[in-house]
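Participant: output the structure for:
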Amino acid sequence: MDDSANLSPQIEQAFGPQGLGILTVKGVPGYPALRRRLLLLAERLAALPADITQRLEDPDSLWNIGWSRGREALADGQLDVHKASFYANPLLDCPDADAIAAARFPSYCRPNLWPDEELPELRAAFRDLGVLIISVGLLLAGHCDRYAAARAAALLANPEGHTLGKADAGAEGDWCGWHRDHGSLTGLTAALFVRRGQEVAAPDARAGLHVRDRGGRVVRAALPADHLAFQMGEAMQVQSGGLLQATPHCVRAAGGPSAAGVARNAFAVFMQPRWDEPLEAPAGAAAEQVGIPRWRPGLTFGEFAELTVRDYYQPAAPAKEDVTG
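Facilitator: The predicted model follows:
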């Protein structure tokens, strides 16, 4: 991605009022090999004994560091037991936060937890792919900034000129229910499907990542294996005054006999402001333009994020169902 190029037409096509809310980048050097390297490790991570994964849990971070399974609440209030997640900061093993910030924002200031003895390859594979995705995301964020700045005057002059999207609940999102990410940008890999350690084809053409555009149309986002995808988060929606809107999305589970024993492995990098950074809309932007009910002027990103995280996570007994994706 050329930082000097004018990508406003592509930003408009992907994230503008008529856009689907997702953009892909191809031709990133080294990406295909790093993607495969990490996603093949996911099955081994999920197969670690329960006493090891329990050691990798961090309830103080509301399960935003380390192992998380059966902790996220879906739109209907049920706990999501159909997938397992592993969270870490690919840039810093221990964020630079004082004791007050660490206590106030534990979801972002807790140290990473790694299974170094049981799966020593994971740390480097996770970091290498995460850093690459962030480097591309930073370039994209710069293009989004320039697009938003160029459109800001027109947006403020015509506050009814766009339609706010809705992330309605839906029964079809049975691996990961309908939601919006609350950061700035989310970088996504295409999923890799594995059965007994071997890569296999996607078992169900109707399953996978689905997004909803501003008109309410639901589309399956079929990502090529060598493409990086990026979605907008709510922080970017606030900071653009609603011009760039967070992408409602879900992951639908595969069905049918061919899906038996197949794991869906994917990697997402959530890029966001620092926890102490004010989360402000452009001057003159009205709350209805911003379109995020949890946001109000004066919040830092950390405060906004904690409001969000506590809606998704709650203490619960460990889930007992098998991991299917």
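Participant: only C-alpha atoms for contact and neighbour calcs from this point on.
Facilitator: Fine.
Participant: for residue 27, give me its contacts.
Facilitator: 226, 227 (CA atoms under 8 Å, 6 or more residues apart in numbering).
Participant: actually residue 272, not the one I typed
Facilitator: Here residue 272 is in contact with 183, 184, 185, 235 (CA under 8 Å, 6+ apart).
Participant: touching, the first one and residue 275? I think so.
Facilitator: No: no contact is recorded between residue 183 and residue 275 when judged using CA atoms under 8 Å, the distance being 10.7 Å.
Participant: now the helices for the stretch 151-300 of the chain?
Facilitator: Taking DSSP state H, counting those that start in this stretch, the helices of the stretch 151-300 of the chain run over residues 234-239, 287-290.
Participant: of all those, which one comes closest to residue 303?
Facilitator: Closest approach to residue 303 among those is made by helix 234-239 (11.8 Å; CA to CA).
Participant: rewinding a little: highest mean neighbour count out of the helices of the stretch 151-300 of the chain?
Facilitator: Greatest average neighbour count among the helices of the stretch 151-300 of the chain goes to helix 234-239 (a mean of 26), per mean count of other CA atoms under 10 Å.
Participant: could you also give me the structure for this second sequence? I'd like to compare it with the first:
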Amino acid sequence: MERAQAETATVMQPYELSYSDLVLLSSPPSSPSSSSEAELQRLDSIRRSVMEALGPAGPGLLCVRDVAEASALRRKLLPLSRRLALLDPERRRRILQAHQLGTDVPKKDPYRSVSSFAMQLRYAQGAELAQSKAISNMNSLDSEMDNLNLDITMEFQDKEFDHLGFFFKKLGSLMMELGLGLARICDGAIGGHELEQSLVESCAAKGRLIHYHSRAENLVLKQDGRRLGSKQGIAKQKKVDDHAFCNGREPQPIPQKKTNGGEGKSCGSNSNLWQQWHYDYGIFTVLTAPMFLSPAFPPELNSDRETSVASVEEGPYPDGLTYLQILNPIRNGILTVKTSPESFIIQVGEAANVLSRGKLRSSLHCVRRPPKVDNVSRETFVVFLQPAWSKTLSLSDYPMDQLSYPEVATDNICLTEQKRTQLIDEIQKTVPPLFLRLKDGMTFAEFSRETTKQYYGGSGLQSNRLSDL
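Facilitator: Take a look at the predicted model:
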């Protein structure tokens, strides 16, 4: 399956929206005399391009570039995810507690492929304040960074965690503003204020700093687990609902299916996917472009494990790709996203799909391990923008043909197309379609619970199948 997926994937460069244009398009309309006809036409063209990228025929995502100071924050925050994931558990607990962060790292699971660290991020005073501070925050960030007097180079010492909470909140606030701005642009094109109001009414978003473990790291964790005698604990451990952290909700233990071997392993532990195929079920998911880290020295030179954890360096993207993949059944293909390390990626979630009455398209996606690269980890920071848990989702005026997967024609296609079609069909069998999870009048909380149940519950489609994809 790994080779088939690699052969059928196509590189895609998403539509790029500059930050300055996002601010212009999401600001209150100015008087006609203040803008030239050419400028108005340019902005109208950009608005159409945004809706095409996020609409039913598009990939369901776009990129935002040229966000001031984002690069410095990204370089400061993202490497900390690997450091936290591989720290001694007790030391990690103290650091996270000091910065009011939570974690879903299973203490006795060396087979985990992903570790994440979460914080609730609150909107300051609604959309008006977020909009008015969009530029002022950017201008003040530079002086705040100077006051911290931190060297921009990657130094892994205890003091590197001193400003973990600051970087987390600052970058998270910036990304929330990007999501609010995009919601206003979409509302303007669709009509009304449904998306923006739904975000503001939720009062908060969930930020997650995510580390995707390299295969080499997993070997070290397994060896440590054996030395600590935790093998028995691993076998007894309940499987964690990892779909929850993909969508910003705190994971909970879920019932484990029985397997022939009698031992439940974490979903995807031996998979070529870091993160399994799924939809985000919020409104927007805002992600930093990923960072790939590799050891600065050959492993055999690092006899001390703490030194090995610390001695890493940022490397180029493997094959120049982010290894975020999306499925576009309308165009009958799997697309691997290619974008600049300095940009942000914004994906449409299923709640936006419903609230926009099908005008926006949620993207089915996964994160794939680069083939034949065992010693590279992947770091990213994600902010999940969701409606309030009590928000009611209505299917009135929603195009019913979008509730299930479109049929993919199989007649008169070449062998390569046939492989692609078979792969798409196999992926869709592991992801429950929207109409099975969403009933008219459900609250967002009910939709979230039903979605998680159908992905990972006792009879969930992904409980055992996804490790084979």
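Participant: next, count neighbours for the aligned residue in structure 2 for residue 24 of structure 1.
Facilitator: Taking TM-score structural alignment, residue 24 of structure 1 has residue 63 as its aligned residue in structure 2. For residue 63 of structure 2, the neighbour count with other CA atoms under 10 Å is 24.
Participant: give me the three-state assignment for residue 63 of structure 2.
Facilitator: Following DSSP: H, G, I helix; E, B strand; the rest coil, residue 63 of structure 2 is assigned to strand.
Participant: gap between the two ends of stretch 279-295 of structure 1?
Facilitator: 9 Å (CA to CA, to the nearest Å).
Participant: can you pull the buried residues of it?
Facilitator: 279, 280, 281, 285, 287, 289, 290, 291, 292, 295 (16 or more other CA atoms under 10 Å).
Participant: can you tell me which of those lies closest to residue 101 of structure 1?
Facilitator: Nearest to residue 101 of structure 1 among those is residue 279, at 16.5 Å by CA to CA.
Participant: map the closest one across to structure 2 for me.
Facilitator: By TM-score structural alignment, residue 279 of structure 1 lines up with residue 393.
Participant: okay, strands next: where are they in the stretch 151-300 of structure 2?
Facilitator: Ranges of strands in the stretch 151-300 of structure 2, per DSSP state E, counting those that start in this stretch, are 204-212, 239-240, 253-254, 273-278, 284-288, 291-295.
Participant: list the contacts of the match of residue 279 of structure 1.
Facilitator: 351, 354, 355, 440, 441, 442, 443, 444.
Participant: separation between residue 338 of structure 2 and residue 312 of structure 2?
Facilitator: For residue 338 of structure 2, the distance to residue 312 of structure 2 equals 24 Å [CA to CA].
Participant: what of residue 245 of structure 2?
Facilitator: Taking CA to CA, one finds residue 245 of structure 2 at 26 Å from residue 312 of structure 2.
Participant: okay, those two: which has more neighbours?
Facilitator: Using other CA under 10 Å as the criterion, residue 245 of structure 2 and residue 312 rank with residue 245 on top: 24 against 21.
Participant: mind listing the strands for the stretch 1-150 of structure 2?
Facilitator: Counting by DSSP E, counting those that start in this stretch, the strands of the stretch 1-150 of structure 2 are 9-12, 16-18, 61-65, 102-103, 114-122.
Participant: the last one aligns to what range in structure 1?
Facilitator: This points to strand 114-122 of structure 2. Counting by TM-score structural alignment, strand 114-122 of structure 2 corresponds to residues 83-91.
Participant: next, the buried residues of the matching stretch.
Facilitator: Quick answer for stretch 83-91 of structure 1 (16+ other CA under 10 Å): 83, 84, 85, 86, 87, 88, 89, 90.
Participant: likewise stretch 253-260 of structure 1?
Facilitator: 253, 254, 259.
Participant: map the first one across to structure 2 for me.
Facilitator: Structural alignment (TM-score structural alignment) places residue 253 of structure 1 against residue 369 in structure 2.
Participant: tell me the contacts of that match?
Facilitator: 272, 273, 274, 323.
Participant: hmm, residue 18 of structure 1 is touching residue 214, no?
Facilitator: Yes: counting by CA under 8 Å, residue 214 is a contact partner of residue 18 of structure 1 at 7.2 Å.
Participant: which one's more surrounded, these two?
Facilitator: residue 214 (24 against 14).
Participant: dump the buried residues of stretch 253-260 of structure 1 to TSV, plus distance to residue 124 of structure 1.
Facilitator: Listed next are these as TSV, based on distance: CA to CA, whole Å:
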residue	distance to residue 124 of structure 1
253	29
254	30
259	30
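Participant: residue 143 of structure 1: which of the residues you listed is nearest?
Facilitator: When the buried residues of stretch 253-260 of structure 1 are compared for distance to residue 143 of structure 1 (CA to CA), residue 253 wins out at 33.7 Å.
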